[in-house]
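> Give me the fold of what follows.
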Amino acid sequence: MAAKLDIANAPQNGAGETSALAEKHLVQPWPVAGSIGAEARGAIESGDGIYVVDGEGRRLIDGPAGMWCVNVGHRRAELAEVLHDQAMALSYNSPWYTTNQPSAALAERLAAHAPGDLSHVFYTTGGSSAVETALRFMQFLNNVRGRPEKKLIVSRQGGYHGSTYLSASLNGRPRDHDWMDSATDQVAKLACPNPFRRPAGQSEAEFCDRLVEEFRALIEERGPERIGAFIAEPIMASGGVIVPPEGYLRRMRTLCSEHDILFIADEVVTAFGRLGEVFASKAVFGLEPDMITFAKGVTSGYFPLGGVMISSRLLESLRQSNHSDAMFAHGLTYSSHPIGCAVALRNLDILEDGLLDHVKAISGYFQKRLKSLESLPLVGEVRGMGLMACIECVADRVSNNPLTLDLEVGKRIDRHCQELGLLVRPLINMCVMSPPLTISTAQIGDMVAILDASIRRAMDELVREGLWKG
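Now for the predicted structure:
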């Protein structure tokens, strides 16, 4: 007989039952072949504010805010009430032939926050489908304009844009494509704009010049008539919180404008308060894209929702074309979902009612305290902006293939952090921090203290075992 989920008593069931059921029936994201469909990952039983409680009863700071998404914190009663009330009023309507009030109201609110003329939104179910929608819109636009050859998509090494086929094809993280097919003929990748890894002796300004010239050379090589879009996260999130050189994004935008290439800002992570703004493109980076993709923080993870903000200029060009019957044959069953949009509206209220200001006020302290970890010999760099940061550990500064040791470092720091009360998201040798935006200065101090102790413990272990000389 199938197990019945008892929500009220879930924390008392313990980690054993949850892990056993998962190992028996769940296929987890990003599994390896040797354990696919038979993997038990750590159970999280409950959450409150910036904390979660794991299956062993440990109270942990939620360092990654779920997955960059629980922006207003766990257990917000007002969001739970909206979920309930909207479900009781209207749980679903088909977006193919009807519209609901929350989706229209949210569209108006988002348009007011979006930069430039990004006054329209197409709703999706998450970040991957948002990116996929933006790319399909670019293809449709160029088909209607009579430019079917203008479809090449330019992304960057180190970037991450999703898990659907076309969005995943844009990803530039090492090993993501080792065993997975992708649309390689539709994508060209530029270098990662990571100042920490720039060539020795090169200034950050010179590094920026080189990146811009690389894009210019690609346009000349492939031809602007073949390049449809350039997509970029303003800050590369899953790539290790890569903050690009000053002026880089604006200069890339200029190149796009000069050659009629759509600039897509992938703000799945950076939007909805992570950098202190609803959308960061213009307010933080001085950038007005043609489209902005978003998800995650739009509902703070309380309901799956994403979307694409689209320039009214692009929509008007379609309306004025000679193909008024051309159909953008793209949609999702859960586009404009009334519950998701209602939650997003209340989530926006919370952000606008002081939380965005709190992020701006506390971000400097957050970055400064984390930066102090650079005094540890294992730490190569601490970087970030707003309430997102990365502690990159560099144990092997000599080998051309440091992966084995890097993986070992990440696993050990992760283990020690959980023992001491912090949930981290280890990306091989990098610890990514993006806590709920409600975090206080005292809680930041606790988080940094745990990271410091955990990195020191890992260093001591590596030295004792002869894996690292220190």
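> When you work out contacts or count neighbours from here on, use the C-alpha atoms and nothing else.
OK.
> for the longest helix seen in the chain, packing partners?
The helix that spans the most residues within the chain, counting by DSSP state H, is helix 441-464. If contacts are counted by 3 or more C-alpha pairs under 8 Å, 6 or more residues apart in numbering; DSSP states H and E, helix 441-464 sits against helix 356-371, helix 403-420, strand 422-423.
> rerun at 10 Å
strand 59-62, helix 356-371, helix 403-420, strand 422-423 (3 or more C-alpha pairs under 10 Å, 6 or more residues apart in numbering; DSSP states H and E).
> Now that helix: buried residues?
Taking 16 or more other C-alpha atoms under 10 Å as the neighbour-count basis, helix 441-464 is seen to contain the buried residues 444, 447-452, 454-456, 458-459, 462.
> all helices for the stretch 51-200 of the chain, in order.
With helices called from DSSP state H, counting those that start in this stretch, the stretch 51-200 of the chain shows them at 65-68, 77-89, 101-113, 127-144, 165-169.
> which stretch among these comes nearest G34?
Nearest of the helices of the stretch 51-200 of the chain to G34, taken as C-alpha to C-alpha: helix 165-169 at 22.4 Å.
> Tell me which other helices or strands that closest one touches.
Using 3+ C-alpha pairs under 10 Å, 6+ apart as the test, helix 165-169 ends up in contact with helix 127-144, strand 152-156, strand 187-190.
> Nearest residue to the middle of the chain?
The centre of the chain sits closest to V269, judged by C-alpha atoms, centre = their mean, with a distance of 3.6 Å.
> quick one: that one and P234 touch, right?
Yes - if you go by C-alpha atoms under 10 Å, V269 and P234 touch, sitting 9.2 Å apart.
> And the strands in the stretch 151-300 of the chain?
Counting by DSSP state E, counting those that start in this stretch, the stretch 151-300 of the chain has strands at residues 152-156, 187-190, 227-232, 262-266, 291-294.
> I'd like the structure of this one too, to check against the first:
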Amino acid sequence: MLTENRNPGANEPSAETLKSWDREHFLHPWASMDTSASHDHMLVDGADGIYLWDSNGRRYIDGPGGMWCVQIGYGRQEMADAISNQVMKLPYTSPWTTTTEPSAVLAKKIAELAPGDLNNVFFTTGGSTAVDTALRAVHFLNNRLGRPGKKVVIAREKGYHGSTYLSATVSGKERDKTRFDVEKRLVHFIPNVNPYMRPDGTSVEDWCDEKVADLEKAILEVGPDKVGAFIAEPILCSGGVIVPPPGYHRRTLEICRKYDVIYISDEVVTGFGRLGHWFASKDVFDIEPDMITCAKGLTSGYLPLGACIISDRIMEQMSGPDNVLFSNGYTYSAHPVSCVAALKNIEIIEREEILERVRHNAPYFQERLSALSKFAIVGDARGMGLLGCIEGRTGREGSTLEAERDLGAKLDAACEELGLLVRPLINMCVFSPPLIITREQIDEMFDILEKALEQVSKELGF
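Predicted structure coming up:
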């Protein structure tokens, strides 16, 4: 735990030097190319529990929980020991021709935790490659079954599924400017499912009917013989913690079954405890999908690891008497050190009853979140489990994207000044703190949010 200003030794670079090297040589994810050489990222120098310390010794609540991933919190000595021991025992072996105890045990454990007949685990390097693997499995299956045209993926606006070519293709964050190509022939987007966006006078039930109809309409428009899969996050997290209306997931799964469309549940964020269960698909939304993708909370961010979990039903169709290779894989698939980190992470979550703790604390977390709607600057305060989003509004008709970005930036800066990190998304800020957060720390977090909202409201004349 860091509590004092960073005081480098004679041979250690200063904070200013490190930031200079960062600006000159480190191209960050989602970097703004017109300002990448002048950015001033916070230099994080230590962490413990739910807190981070910067190089000046200032403490912050880690509102985003890393990148939706630090479930068990920072500073776990037993995690460090498990990782260290495995490094010394066996740091790496090829997943093409060998297996290891950690990967075999973890695959069995994930199969036990996953719902229904999802018993087949393909290990990847993270969430993007887990989604990429799921989509390639759809291609493989339909090629094998003699249906080479059944490849189109139905995806949702505001959905985010990753940064590889295929996973980016099915991501629908339409307000992000990009100069990257995607494979538009392989995707068809259906409209925003966010209940906050429904027209005045439209009930949540009617909105759900409309959104379910969007999926069936899209399948019929593209052609059931051409639609291979539907990919959906249980909660659209990077899109702004969008919680679809009750019953939506179950009804869309029924439509997928009707038209022989594979249902991929992207649980990269919601898996491993974020909603108080190992997986949200069955326990929260009452569905048993054909595939589940996961990452992030699988290791609590201590090491990179992802997985694509495939049902027995789909595996039976992918298998056959002829020797056809599923030629998909990564050098670091089933990395033994990452697998040990995942096993230790699961052990800690089970031993400390963290899932039960999330279910206990979530109602209070959501109560404090909902109370933020009292601010006129807040258009919507929504969430589920230990996920939350504040969507701000400028109060002006026809507000510009620039005005909304300004609002989000002001709220982000005010929170940071008060000791809370949030993740700004245009006019929204989202948060998914470590699952070990206590009730007292929930109050600390929302007290800061309230102060920040008061400050920004005054700045913008609300």
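> Could you get me the TM-score between them?
Once superposed, the chains reach a TM-score of 0.96 (TM-score structural alignment, normalised by the length of the second structure), with 455 aligned residues with a C-alpha RMSD of 1.7 Å.
> So which of the helices and strands packed on helix 441-464 of the first structure is the most surrounded?
strand 422-423 (a mean of 27; mean count of other C-alpha atoms under 10 Å).
> Can you check which part of the second structure that strand sits on?
Aligned by TM-score structural alignment, strand 422-423 of the first structure falls on residues 420-421 of the second structure.
> The matching stretch vs the first structure, mean deviation?
For stretch 420-421 of the second structure, the mean deviation from the first structure after alignment is 0.6 Å (mean C-alpha distance after the TM-score superposition for the first structure).
> State the span of the second structure onto which stretch 228-242 of the first structure is aligned.
Using TM-score structural alignment, stretch 228-242 of the first structure pairs with 228-242 in the second structure.
> Can you give me the end-to-end span of that stretch?
One end of stretch 228-242 of the second structure to the other measures 25 Å (C-alpha to C-alpha, to the nearest Å).
> Let me know how buried the closest residue in space to A283 of the first structure that isn't next to it in sequence is, in neighbour terms.
Nearest-residue entry for A283 of the first structure: E277, 7.1 Å, with adjacent residues in sequence omitted and distances by C-alpha to C-alpha, 6 or more residues apart in numbering. Neighbour count for E277 of the first structure, taken as other C-alpha atoms under 10 Å: 23.
> The one 10 residues further on now?
Residues lying near L287 of the first structure (other C-alpha under 10 Å) number 22.
> Identify the residues contacting it.
115-116, 234, 247, 249-254, 263, 265, 280-281 (C-alpha atoms under 10 Å, 6 or more residues apart in numbering).
> Kindly recompute the last result at 6 Å.
R250, S281 (C-alpha atoms under 6 Å, 6 or more residues apart in numbering).
> Can you say which of the strands of the stretch 151-300 of the first structure is packed in most?
Mean neighbour count (mean count of other C-alpha under 10 Å) peaks for strand 291-294 among the strands of the stretch 151-300 of the first structure, with a mean of 30.
> quick one, whichever helix or strand comes after that strand and helix 101-113 angle?
In the C-terminal direction, the helix or strand that comes right after strand 291-294 of the first structure (DSSP states H and E) is strand 306-311. Strand 306-311 of the first structure and helix 101-113 meet at an angle of 50 degrees, taking axes from the mean of the first three to the mean of the last three C-alpha atoms, to 10 degrees as the criterion.
> So what touches strand 306-311 of the first structure?
So strand 306-311 of the first structure is in contact with 117-118, 120-127, 130, 290-295, going by C-alpha under 6 Å, 6+ apart.
> what's the mean deviation for it versus the second structure?
Counting by mean C-alpha distance after the TM-score superposition for the first structure, strand 306-311 of the first structure comes out at 0.5 Å.
> Tell me which of the helices of the stretch 51-200 of the first structure sits nearest to I428 of the first structure.
Nearest of the helices of the stretch 51-200 of the first structure (C-alpha to C-alpha): helix 65-68, 16.0 Å.
> burial count for the nearest residue to V269 of the second structure once chain neighbours are set aside?
Closest residue to V269 of the second structure apart from its sequence neighbours, by C-alpha to C-alpha, 6+ apart: W68 at 6.1 Å. As a burial measure, W68 of the second structure scores 25 neighbours (other C-alpha under 10 Å).
> Also L325 of the second structure?
So L325 of the second structure, with other C-alpha under 10 Å, has 8 neighbours.
> Which position in the first structure pairs with it?
That one, L325 of the second structure, aligns with M327 by TM-score structural alignment.
> how far away is N192 of the second structure from N119 of the second structure?
32 Å.
> and if you look at D443 of the second structure?
Distance, D443 of the second structure to N119 of the second structure, using C-alpha to C-alpha: 40 Å.
> what does E404 of the second structure give?
In this view, E404 of the second structure and N119 of the second structure are 44 Å apart by C-alpha to C-alpha.
> ditto for C339 of the second structure
On the measure of C-alpha to C-alpha, C339 of the second structure and N119 of the second structure end up 17 Å apart.
> Would you mind telling me which of those two has the busier surroundings?
C339 (29 against 21).
> In which helix or strand does the more buried one reside?
helix 336-351.
> The strands of the stretch 151-300 of the first structure into JSON lines, with extra columns for distance to M385 of the first structure?
As requested, the strands of the stretch 151-300 of the first structure are exported to JSON lines (distance: least, C-alpha to C-alpha, whole Å):
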{"stretch": "strand 152-156", "distance to M385 of the first structure": "20"}
{"stretch": "strand 187-190", "distance to M385 of the first structure": "23"}
{"stretch": "strand 227-232", "distance to M385 of the first structure": "16"}
{"stretch": "strand 262-266", "distance to M385 of the first structure": "16"}
{"stretch": "strand 291-294", "distance to M385 of the first structure": "18"}
